[in-house]
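>>> Quick one: sequence and predicted model below, then my questions.
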Amino acid sequence: MELTPAAAELLRRLRQVHGPLMFHQSGGCCDGSAPMCYPDGEFRTGDSDVLLASLAVDGVAEPVRFWMSKSQYAVWSHTRLIVDVVEGRGSGFSLEAPEGVRFLIRSRLVGT
């Protein structure tokens, strides 16, 4: 799993405002299939979630943990996931929403 430079820059800015961060991708309808960024620990994870990565961001002391629902992980498990940022509003629950951008996942197939 990796971050694009644009995603890393946005995470640095969000970290300055909100403190430590986390992602969760549920695979639900609408914006649920997009990665949602929260203050670390604000979204409660459990047995139905998988910790995919602890993403290092230059200039940020603590990694940004990326969680995904097990059902969503089953769909994405054969790909290399890349967190990116695009123009446009996503969910009002994700921290980047007021910035006029949204996180999204890009993927590349990996060899089996």
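The structure has been received and is ready for your questions.

>>> only C-alpha atoms for contact and neighbour calcs from this point on.
OK.

>>> Now for residue 102, which secondary structure element holds it?
strand 101-109 (DSSP states H and E).

>>> Put this next to the first one:
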Amino acid sequence: METIQRVTATDAALSLIQYLQSKHGPLLFHQSGGCCDGSSPMCYPAGDLLIGDHDKLLGYIGGCPFYIAHAQYEYWKHTQLIIDVVDGRGGMFSLEGPEEKRFLTRSRVFTAQELQQL
């Protein structure tokens, strides 16, 4: 039986993650809940963002931990997050911005069977 992942990444996103790791070292992701950069997956050097008690580790993409705020998780817990990358400027605090790329969250609703496995 295949393990169900709450967060995955496209090949394009994985390629950009690998490039950013070569420039910045270990990374982490946090799914933003709004504010300055909308609802974007934000990429930071590991250790540059304080992870709080209300942040939930969803999984790993490209070997990097991916967190989401508890309130956002409650809203999206029935979906799988699929991290992709598109051309254009993204979040002003996220590492991919200067590369003229931005990470983008796509999603799909888990099936009833997948939800039971989770």
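Looks like it arrived, so ask away. Since the model is a prediction, treat every value here as computed from it, not as a measurement.

>>> Any idea what the TM-score is?
Overlay of the two chains. TM-score (TM-score structural alignment, normalised by the length of structure 1): 0.89; 106 aligned residues with a C-alpha RMSD of 1.1 Å.

>>> Which strands or helices does the strand holding residue 102 of structure 1 pack on?
Judged by 3 or more C-alpha pairs under 8 Å, 6 or more residues apart in numbering; DSSP states H and E, strand 101-109 of structure 1 is in contact with strand 79-87.

>>> how far apart are the strand it packs on and its match in structure 2?
In the superposition with structure 2, the average deviation recorded for strand 79-87 of structure 1 is 0.6 Å (mean C-alpha distance after the TM-score superposition for structure 1).

>>> Now do that strand: everything it contacts.
Residues from elsewhere that reach strand 79-87 of structure 1 (C-alpha atoms under 8 Å, 6 or more residues apart in numbering): 1-4, 6-7, 100-110.

>>> before we move on, the earlier item: quick one: buried residues of the strand holding residue 102 of structure 1?
Under the neighbour-count criterion of 16 or more other C-alpha atoms under 10 Å, strand 101-109 of structure 1 has 101-105 buried.

>>> and which of the residues you listed is nearest residue 42 of structure 1?
Nearest to residue 42 of structure 1 among these: residue 103, at 17.7 Å, using C-alpha to C-alpha.
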